[in-house]
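**Student:** sequence below, structure please.
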Amino acid sequence: MTREEFVAELRRLHPLAEANPTSYRRRVWGWALLGYGFIALLLAGTVGLLGAVLAVGLAAKALGAIWKIGVLLVVFGWRVLRSLWVKFERPEGLPLGSAEAAPLLTLLRAQTRALKAPRVHQVLLTAEFNASAVQVPRLGMLGWTRNYVVVGLPLLQALSPEQAAAVVAHELGHLRGGHGRFGVWIYRVSSTWDQLMSQLEQQGGAAWLQRFTRWYVPRLNAWSHPVRRTDEFEADAAAARLTSAAAMAEALCATVVREQALDTLYWNPLIDRLATEPAPPGNAISGLLPVARTGHLPITEEARALQQALEADPDPFSTHPTLGERLRALGQPGGVPALPTQTAAEAWLGDQLPRLAASLDANWAAERTGFWQERHAELQEQRQRRQTLAERQAAGEELSADDAWALADLTEDHVGADEALPLFQALFTNSTWELAARFAVGRILLSRDDAAGLPLLDEVMSREPNFMGPCLALQEAYYTRAGNREQVRELAAAQLRHADIFDLAAAERASVEVTDQLHEPTVSETLRAELQTRLSRPELGVQAAWLLQKRVQHFPHKPFFVLLVQPAVARRSPEEVTAWVRQVAGSLDMEAEILVVNDNKQWAWLGEKARQTPGAAVYPVA
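**Tutor:** The predicted structure is shown next:
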């Protein structure tokens, strides 16, 4: 299901859900049960076949046949179970007990009873500006969940106790019992299938099950979307009953403006220290606490950020309603809340707050030390290179096109966009870097809210589709800041169309099939010679190679090639073949898009096609 098809399906389903909620929920039940029915059918069919084979075999006294077929069925059943036995990772964080957060645990117990929610097994503290209730199935798709509440220290330090209590109640509301049980169940089922599909792709699960999940999960998500959105409203309502509608509304508004303030006042300056400090700070979270408590942007900036959030259109791919929708459902106005006199972190963690922050400091630094050191070294090298290039240019030397681009790019990163702008503009007449330079200038101008950047990005998109996604996103952000909602909607729809086309292009370039149209490659002599040079490396062990061009429907101006390679020494195991093909593919590192395939029996049809196509043989040099 493409993105556009998913959005069109949502437009069809939401009116159905509103017109007849009872009937619609029965149909969602059916979709939810279909997934479990598919699993049950596989297992029941396996058991049934095993029983039938046993009965027939005993009657015919064919014990040898029973044994052979029975083993095959048992193996199949085991593979079904093993495919479903996906490990769901528990959330990470510092465990909080009564010694660290007695007030928070007392609040959780009271809210859990009031909501008729299942017991929370563990509360975790993280360094994120977020809170969540997470259910981890201990038996995979069979359930038996362990329940976690995860709270971020930056969020607790930015909210008052009343606001944070509303946030926690909202998260617990997703687990609630009573009349909301159906919405909660659908929420869990959809989330579990989403996790299963993600884990199967990461862990290389069974192909047949992946095919089912890719068909089933998008359709389940579409049908459950109206129910899951309703569940968000009901979780807000449950939180409002336990605390107050005003507290819930203030928490929603505070998270918008406080997170932006933290990014601007704390995280962005901290990230800038990558260029000057060789190791990450050891007090990243402790240092954040005073900023989270008292830091704020100018009132006009906070008001503008809040207004944009209030006027935003719903994201069709998110089950979370917009801020405006949630406030209207609560019957509360939007506004920038005052800074808390006491934060939830101070009230709930008390004198344990410094110690817990120090523990998060250590974890934060340990997780980022390797990346920080590598990035710091890269930035130091970049600064030195920019300085060298700038000195050469100042001395009157005419830089090569690549060096001129590097100077412009590094100047923007290490000096500023104002200084880089004329350097990018000077590349408009360079055939190699023209489009990238026009994109950079358009991006910089739009970041200043200068409409002169719009036609530049339009030109870049018209000439190079690979730039379309970033260009559309930049234009959408510009019109969002300008408050032009109609233009934002048009650009959002255009991004969906482009993303779908991009996916289709990636899919047709991911493999080669016997039905594909393959022909003599149209390549320059320079590219052919470069390919031959790379294939001749002794460590690769390539005996011969043929290059074919696949006819593609999407982005045909970007040719796609298939390289059939014959090894000098035969590899016996599939693992050895795969490793060798990857080695050859990795050694090419060329601008041309090339799929490397091993010349063996599996690809005999491709070998026959390659050997019959004039001009396909590229190595050895004739």
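
**Student:** going by C-alpha atoms from here, please, whenever you check contacts or count neighbours.
**Tutor:** OK.

**Student:** what residues of the helix or strand harbouring E459 count as buried?
**Tutor:** Taking DSSP states H and E as the definition, E459 sits inside helix 453-463. Within helix 453-463, the residues that count as buried by 16 or more other C-alpha atoms under 10 Å are 453-454, 456-458, 460-461.

**Student:** touching that helix from outside, list them.
**Tutor:** With C-alpha atoms under 8 Å, 6 or more residues apart in numbering as the test, helix 453-463 has contacts from 435, 438-439, 441-446, 467-468, 471, 475.

**Student:** and if we set it to 6 Å?
**Tutor:** With C-alpha atoms under 6 Å, 6 or more residues apart in numbering as the test, helix 453-463 has contacts from 435, 439, 442, 445-446, 467-468, 471.

**Student:** quick check, nearest of these to G51?
**Tutor:** Proximity of those to G51 (C-alpha to C-alpha) peaks at M468, which lies at 57.9 Å.

**Student:** what is the following helix or strand past the helix holding E459 packed up against?
**Tutor:** Using DSSP H and E, the helix or strand that directly follows helix 453-463 along the chain is helix 468-482. Helix 468-482 is packed against helix 485-508, with contacts defined by 3 or more C-alpha pairs under 6 Å, 6 or more residues apart in numbering; DSSP states H and E.

**Student:** just the angle between the helix it packs on and helix 468-482, please?
**Tutor:** 160 degrees (axes from the mean of the first three to the mean of the last three C-alpha atoms, to 10 degrees).

**Student:** buried sites along helix 485-508?
**Tutor:** So, applying 16+ other C-alpha under 10 Å, buried residues of helix 485-508: 485, 487-488, 491-496, 498-502, 505, 508.

**Student:** how far does it sit from the chain's center?
**Tutor:** Taking C-alpha atoms, centre = their mean, to the nearest Å, the mean C-alpha location of helix 485-508 is offset from the chain mean by 17 Å.

**Student:** name the residues that touch it?
**Tutor:** Contacts for helix 485-508 (C-alpha under 6 Å, 6+ apart): 2, 476, 479, 554.

**Student:** to compare with the earlier structure, here is another sequence to fold:
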Amino acid sequence: MEYKAFEHLVRRLELDSNASPEAFRRKVHAISLAAYAILFGLLAGLLALFIMLVHWAVESHRAFAMFKAGLGGLFLLSLIFVVLRVMLMRLDPPFGRELVREEAPKLFDILDKLYGKLQGPRIDHVLITDEFNAAIVQHARYGIFGGYRNYLLVGLPFLLGSTPKEMLSVLAHEYGHLCGDHGKGSVRIYRQRRLFVAMYQHLESSADESALSAAIVRALKRFFPYYSAYTFVLSRQDEYEADQTAVEMAGHTSTCHMLVRSRLLGEWIARDFWPSMYENADRLEKPPFMPFSSMRLAIKANYDEWATKKGLDAAWAKSSDLADTHPCLRERLDAIEMAPALPPPVDTSAADVMLASGVGKRLESELDQDWWEVNSRGWVHRFRHVQNSRVRIGELAALPLAKLSVQDLMELASLKLEFEETVSAKPALVELMKRAGGPYPRASLMYGRVLVAEGDRRGVDHLREAALNEPRLLEEAAQRGYQFLLERDGEAVAKRWWGSVVPQDEPA
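**Tutor:** Below is the predicted model of the structure:
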């Protein structure tokens, strides 16, 4: 099914879901159960065929028949093995640092109140993670036979950046998934999706060798897009229902602030906080401060940077897409009948209230230590690379360009593009492309980058030259040229240029 057709199907199913949520949920669960019935039926059919094949080979008493039966049996056994292996696989439990009641008495008190109010299952494990996120996960210990354990994952950055009332809204939202049986259904559906994908990949390679394989592949091709569309819409419906649970427990205002803060602050942490953190590796062999210990202050100090009307307007303008089961901010706020509003600064964070005295600092220290263990080697490697590169730039730049070899000119241009302003690489590239022995496709690519960065239309000619002379540069050169022309001259011009560079079987 093509993307447009899949998108149309999802939009149609969303209308069905909105018209009758419970009826739609029952339909998806019925489809899920039917899928398991079909899979067990397929497994039973494969076993029956294998037994019949063995019986026929034994009864025939002919060597050739036994040889053919052996080949057929091996093929059937491979199919049976694939189905059994994936059906019985155990998904890994979620990862995080376990939090006990003594370390977070207020948080566990809130969970107790949620149990009593919503009458849902108890949470078996509370895990602290390093993400700006929170989630409920049900882990099946015995594969398709269940044995569920309920995990609540709470990111320490989320605790540091939210108010206690907003965190109550987050916890109620996540627990709402559990009460609505969303988690268990998601585990079953996730397992089914992995099963279908694994079966399809195994059978597709042998589809030409067997009519049975070809038939199963065709059936999966027809079934899976519809299954994906139904389960996608159900997951999005689950989000709306969980938001209603959050409103019931924490109120409209706190839930609104939670949704806006999680979007704007989450984007700022990913866009600014972490890149700024790693930029320090360009000049320092060790971090000047550790990320999680400094995050609380960074969030508060940079409030005016991430909590802006411009950012809120941009988030409000974004539409829901098929890459994320979470609806867009506008649709989630509309569903709880709230207008967009910037959340206030956090004076007392959820971590201050929900964690016992000293536990927040200990968790920050533990996460910092884990982060450094993972990133220390890459950090030091980057620091040494930058220092050595700057020394090398100085050595090469001290010599007249005319005296540099082709290799030295290429190295100088590459280093200047990496560590200095784009235009600073221009003299070395101009000198290089005058040298005998060309063409120099990589130099053409770099020069094209410099020109398009300046807004010079001639840059796409150099990008085309790079693409046509070096296939390994085709993708980068074509993408850069296409994007430049798309923004400058429009889609029609960009597509014509793409067609002059890229073979016709490679779409833009």
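
**Student:** show me where the stretch 351-500 of structure 2 has strands.
**Tutor:** Using DSSP state E, counting those that start in this stretch, no strands are assigned anywhere in the stretch 351-500 of structure 2.

**Student:** now the buried members of the contacts of helix 485-508 of structure 1.
**Tutor:** Neighbour counting by 16+ other C-alpha under 10 Å classes 476, 479, 554 among those as buried.

**Student:** so how far is A492 of structure 1 from the second one?
**Tutor:** It refers to Y479 of structure 1. Remark: distance between Y479 of structure 1 and A492 of structure 1 (C-alpha to C-alpha, to the nearest Å) = 11 Å.

**Student:** please apply the same query to L445 of structure 1.
**Tutor:** For L445 of structure 1 relative to A492 of structure 1 (C-alpha to C-alpha), the value is 21 Å.

**Student:** superposed on structure 2, what's the mean shift for the helix holding E459 of structure 1?
**Tutor:** By mean C-alpha distance after the TM-score superposition for structure 1, the fitted helix 453-463 of structure 1 averages 8.5 Å away from its aligned residues in structure 2.

**Student:** centre of the chain versus that helix, how much separation?
**Tutor:** Worked out by C-alpha atoms, centre = their mean, helix 453-463 of structure 1 lies 27 Å from the chain centre.

**Student:** next: stretch 285-292 of structure 2.
**Tutor:** Once both centres are worked out by C-alpha atoms, centre = their mean, stretch 285-292 of structure 2 turns out to sit 26 Å from its chain's centre.

**Student:** how about stretch 226-246 of structure 1: buried residues?
**Tutor:** 226-240, 242-246.

**Student:** what's in contact with that stretch?
**Tutor:** 14, 166, 169-170, 173-174, 183, 187, 248, 319-320.

**Student:** so where is it in structure 2?
**Tutor:** The aligned range for stretch 226-246 of structure 1 in structure 2 is 233-253, by TM-score structural alignment.

**Student:** just how off-centre is that stretch within its chain?
**Tutor:** On C-alpha atoms, centre = their mean, the centre of stretch 233-253 of structure 2 falls 22 Å from the chain's centre.

**Student:** next: stretch 575-590 of structure 1.
**Tutor:** For stretch 575-590 of structure 1, the distance to the chain centre is 27 Å (C-alpha atoms, centre = their mean).

**Student:** same check on stretch 463-480 of structure 1?
**Tutor:** Using C-alpha atoms, centre = their mean, the offset of stretch 463-480 of structure 1 from its chain centre is 19 Å.

**Student:** same check, this time on stretch 408-419 of structure 1
**Tutor:** Using C-alpha atoms, centre = their mean, the mean C-alpha position of stretch 408-419 of structure 1 is found 29 Å from that of the whole chain.

**Student:** ok, now stretch 293-307 of structure 1?
**Tutor:** 28 Å.

**Student:** what of stretch 390-402 of structure 1?
**Tutor:** When distances are taken as C-alpha atoms, centre = their mean, stretch 390-402 of structure 1 is centred 41 Å away from the chain's centroid.

**Student:** report the buried residues of that stretch.
**Tutor:** Across stretch 390-402 of structure 1, burial judged by 16+ other C-alpha under 10 Å covers A390.

**Student:** from L468 of structure 2, how far out is K426 of structure 2?
**Tutor:** For K426 of structure 2, the distance to L468 of structure 2 (C-alpha to C-alpha) stands at 22 Å.

**Student:** go on, V233 of structure 2?
**Tutor:** Distance of V233 of structure 2 to L468 of structure 2, given as C-alpha to C-alpha: 44 Å.

**Student:** got it, and H125 of structure 2?
**Tutor:** Distance, H125 of structure 2 to L468 of structure 2, using C-alpha to C-alpha: 57 Å.

**Student:** how about P157 of structure 2?
**Tutor:** As defined by C-alpha to C-alpha, P157 of structure 2 lies at a distance of 48 Å from L468 of structure 2.

**Student:** same deal with P441 of structure 2?
**Tutor:** Counting by C-alpha to C-alpha - P441 of structure 2 and L468 of structure 2 are separated by 8 Å.

**Student:** between the two, which has more neighbouring residues?
**Tutor:** Legend: neighbour count by other C-alpha atoms under 10 Å for P441 of structure 2 and L468, higher for P441 (22 against 18).

**Student:** who's in contact with that one?
**Tutor:** So P441 of structure 2 contacts 466, 469 (C-alpha under 6 Å, 6+ apart).

**Student:** likewise for H55 of structure 2?
**Tutor:** By C-alpha under 6 Å, 6+ apart, the contact set of H55 of structure 2 is empty.

**Student:** so which bits of the helix or strand hosting it are buried?
**Tutor:** Using DSSP H and E, H55 of structure 2 maps to helix 21-60. Using 16+ other C-alpha under 10 Å as the test for burial, helix 21-60 of structure 2 gives 21, 24-25, 28-29, 31-32, 35-36, 39, 42-43, 46-47, 50, 53-54, 57.
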